[in-house]
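A.B. asks: model this:
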Amino acid sequence: MRTPLLFKTYRVLTTVLEPAVIGLLYWRQRQGREDRTRLGERQGYPSRQRPRGHVIWVHGASIGETLSLLPVVERLTQRGLSVLVTSGTRTSAALIARRLPPGAVHQFVPVDVPRYIRRFLDHWKPDLVLMAESEIWPNTVLTLEERHIPLVMVNGRMSDRSFQRWQKLPGIIGALLERFALCLTQSPDDAMRLAHLGAPRVLVSGNLKFDSAPPPADPRIVAHLSGLIAGRPVWLAASTHPGEENAIVAVHRALAQRHPQLLTIIAPRHPHRGPEVAAIAERAGLRASQRSRGIHPDRATDVYVADTVGEMGLFFRLSPIVLMGGTLAPIGGHNPIEPAKLGAAILHGPHIHSAREIYEALDEARGALLVKDSSSLARAASELLSNASLARDMARNASDTVQALSGAVDRTMQSIEPFIVQAKLGARR
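C.D. replies: This is a model prediction of the structure:
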């Protein structure tokens, strides 16, 4: 296959700049964005022994992508295959480690530096690589091709925004995509965009997130917190970003006039922002408490900041109304499937380009409602808080919608079956 000059230049630059990459990793570690005890994994040094037999490498960039792959990981381990799961963020690592089935291990993905990738592959020797969504790193893709290790994109996604950008560099993206043995996409639109950009083998398998189990929660903790907030109107703003919390706090103040004892739960997308979110509420004259400090909401708590990792299942179960973050700010919107599965009526802002198909399906089924600004958010939340029947109908519609859209795991497993057979036979593509 052709190797554009830009790829060769990128490989040389990432080799020459390796000392700067090491400095960047240590800077990120000081910022709390890398795990100090596992920093070597980002340089390709393994912290676990390679299992015997055939190994499938499964990669998801962050929490959402990695969790969506869990049903596939479980199916692979049930087939007697060992699975190496990699991700790139501390939060994803902490969460995934608690949910991996026997036969699967987690490592941080190495940075896309040639020596790191070679070191990683020398140790793990994967027979097949499954990469989620739109993770395409040139050195990794090229090195896998050089070693004749088949690479499959699963749960593939190509947003319209990314498509427009890549169209300006058709030779680059085309040379990367043609090295994928297969691309399995979430939707026909994703398939069309990837094929147009040069992916030679594309199939629509559906969105794996529809098949993922809802996030777990300890029933005892759910019962305890439910008792503490019993009788209070409650709503949750999930996976929020800077700029959104100010609007949510303003909405709380407006709602509290009509809904006394209102409890607003805010779960920032990045839990380390918990103190910042609490400060926003306190500056508005509200009493805030943080979950990370071990404080439970009492009757005087106005805003409860859910700034912990791995507890979204708990807060989705506590809140009959959920505003999805990343939709009021121009982030693109986070996955609304989990609250839909756990019985919540869903509100979202206009910025949904990262998950447009999901939101549009929920909106059409009246399982979710678009709010354009803080004023319309306050009106919608107030109506749902006042009308429990309406909230239950929306929640039921949302649950039915995500159930109807499931089946992606079966289709994905059927599509990668030839590669699994090759792996079991010890064959390399």
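A.B. asks: from here on, just use CA atoms for contacts and neighbour counts.
C.D. replies: OK.
A.B. asks: and stretch 137-145, what's buried?
C.D. replies: For stretch 137-145, the neighbour count (16 or more other CA atoms under 10 Å) marks 138, 139, 140, 141, 142, 144, 145 as buried.
A.B. asks: out of those residues, who's nearest residue 402?
C.D. replies: Nearest to residue 402, judged by CA to CA, of the buried residues of stretch 137-145 is residue 141 at 33.0 Å.
A.B. asks: the closest one in helix, strand or coil?
C.D. replies: Per DSSP: H, G, I helix; E, B strand; the rest coil, the local secondary structure of residue 141 is helix.
A.B. asks: quick one: contacts for it?
C.D. replies: Neighbour list for residue 141: 151, 176, 179 [criterion: CA atoms under 8 Å, 6 or more residues apart in numbering].
A.B. asks: one more sequence to fold, the one below, so I can look at both together:
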Amino acid sequence: MRPTALFQFYRMLSTIALPFAARSAVNKLRRAGISVDRAHERLGHATAQRPLGPLIWVHGASVGEAKSVLPLLSRMRAVSPGTQVLLTSGTATSAEAVAPRLPDGVIHQFSPLDGTGPLNRFLDRWRPDLCVLVESELWPNLLDLCARRDVPIALLNARLSDRSAEGWRNFPATATYVLRGIAWAHCQDRRSRDHLRAMGLSSAEQGTNLKSILGAPRVTAQALDAAHNALGGRPVWVAASTHPGEEGQVLAAHKALLADHPTLCLILVPRHPERADDILTLIRGAGLSVAQRSAGADMSEGAQVYLADTMGETDLWYALSPIVFLGGSFTDVGGHTPFEPAAAHTAILHGPHYANFAEAYAAFQMRDASLQVTDGAALGTAVGDLLTHPSRAAQLAGNARPLAPTGTEALDAIAQRLFSLMDENGMDRHA
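C.D. replies: Presented below is the predicted three-dimensional model:
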């Protein structure tokens, strides 16, 4: 199949833009404290050796995508220890989030940019036998080069918005060319399945959302007891995975709540901890006292806001609080997964914007397992009601808990399908 003129134009533009994109990507990682050598992984320069044996390359762009595949990778390594797994992601926060959770034998690297130079260096070094792209990472050069090298591609937990699907459908010949190497698409919702089938991917199937399949919570009894002791009996609520434009509304809600609940503590968990300085300015500007987790402060200091600007501790905050507001839902970010707080048995509140998890939130609302609020004022009212009526918070939490499955059946089915794609491509995992 010959490349279309539009694809060739994209390749030319990506080649021209690569030096600028490379400088930006490397500098961003360096500013986040990543070493020079590791930052250059974005240019296709590996810092780890390829292990012997068949290798699956799994790519999840950011924190949520990378974390969502960890239970699957653990299961795959348990079922087939001889199969090697390379996990890539593009951000420093994602690397920090997955580092302590990587299953034995899984290697992490930063993903190559979508340019022919970085990709060819990456593919030459790692020689993957299967490429697995998580959620919505459809990069044309990556897809084309894998197809040219006969590396089968699977889309995992695929999500395709109406806008993205419309863009692809406007150029059907280019879509057919770019997507030709995709052997299987596991979709997290019906909408994405239908979009991909309309684009010619007959293998697209709706399956279990990976973000609903949770690994064991990373909370020890000692850590939870220490957090409870630090609170000293103060009431608490959590605002998690917040984005710019949301912290101001959350802080206004908290300030209003303090009138009736003067000892109330807000644990504020931004989606991107590197924004901590900006958020500290907002908190102090609101006239609220603050303690910062990354600076070594704990909740025993009695601050009105506890800024939890560290990675890998969200499970602790969920387990500690009876009420959680999930951010990314007052803005057009598209929402964040409700399954983790559901597993922690906490009442869930969220805003009206959750397109990325539309089917999940529909199920939660149908089961009376979450509350939707329109803005910061409504959030303050809802949190106040739940603090005053803890039995209602417990009811919401109880209704949500069954919606967060932790079984392995779905993981086994996905793993076997991925293994079969390798087998169809001539690989023998047990060689």
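A.B. asks: TM-score for these two?
C.D. replies: For this chain pair, the superposition-based TM-score is 0.94 by TM-score structural alignment, normalised by the length of the first structure; 427 aligned residues with a CA RMSD of 2.1 Å.
A.B. asks: JSON lines for the contacts of residue 141 of the first structure, including distance to residue 385 of the first structure and neighbour count?
C.D. replies: Output for those, formatted as JSON lines (distance: CA to CA, whole Å; neighbours: other CA atoms under 10 Å):
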{"residue": "151", "distance to residue 385 of the first structure": "48", "neighbour count": "22"}
{"residue": "176", "distance to residue 385 of the first structure": "50", "neighbour count": "22"}
{"residue": "179", "distance to residue 385 of the first structure": "52", "neighbour count": "20"}
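A.B. asks: let's see which of the residues you listed end up in helices.
C.D. replies: Among these, the ones falling in helices (DSSP state H) are residue 176.
A.B. asks: residue closest to the middle of the second structure?
C.D. replies: The centre of the second structure sits closest to residue 64, judged by CA atoms, centre = their mean, with a distance of 0.7 Å.
A.B. asks: can I get the contacts of residue 141 of the first structure in TSV including distance to residue 14 of the first structure?
C.D. replies: Shown next, in TSV, are those (distance: CA to CA, whole Å):
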residue	distance to residue 14 of the first structure
151	22
176	17
179	20
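A.B. asks: hmm, back to that, which of the buried residues of stretch 137-145 of the first structure sits closest to residue 228 of the first structure?
C.D. replies: residue 140 (50.0 Å).
A.B. asks: what does that closest one correspond to in the second structure?
C.D. replies: Using TM-score structural alignment, the partner of residue 140 of the first structure in the second structure is residue 142.
A.B. asks: check contacts around its match.
C.D. replies: Residues near residue 142 of the second structure by CA under 8 Å, 6+ apart: 114, 115, 119.
A.B. asks: again with residue 292 of the first structure
C.D. replies: Counting by CA under 8 Å, 6+ apart, residue 292 of the first structure has contacts 274, 306, 307, 308.
A.B. asks: and those residues, which of them are in helices?
C.D. replies: Those of the contacts of residue 292 of the first structure mapping onto helices are residue 274, per DSSP H.
A.B. asks: run the contacts of residue 292 of the first structure past the second structure and keep the common ones.
C.D. replies: Mapped onto the second structure and checked by both residues aligned by TM-score structural alignment, their matches' CA atoms under 8 Å, those keep the contacts 306, 307, 308.
A.B. asks: what about the helix or strand hosting residue 75 of the first structure, distance to the chain center?
C.D. replies: When elements are assigned from DSSP states H and E, residue 75 of the first structure belongs to helix 70-78. Distance of helix 70-78 of the first structure from the chain centroid (CA atoms, centre = their mean, to the nearest Å) equals 18 Å.
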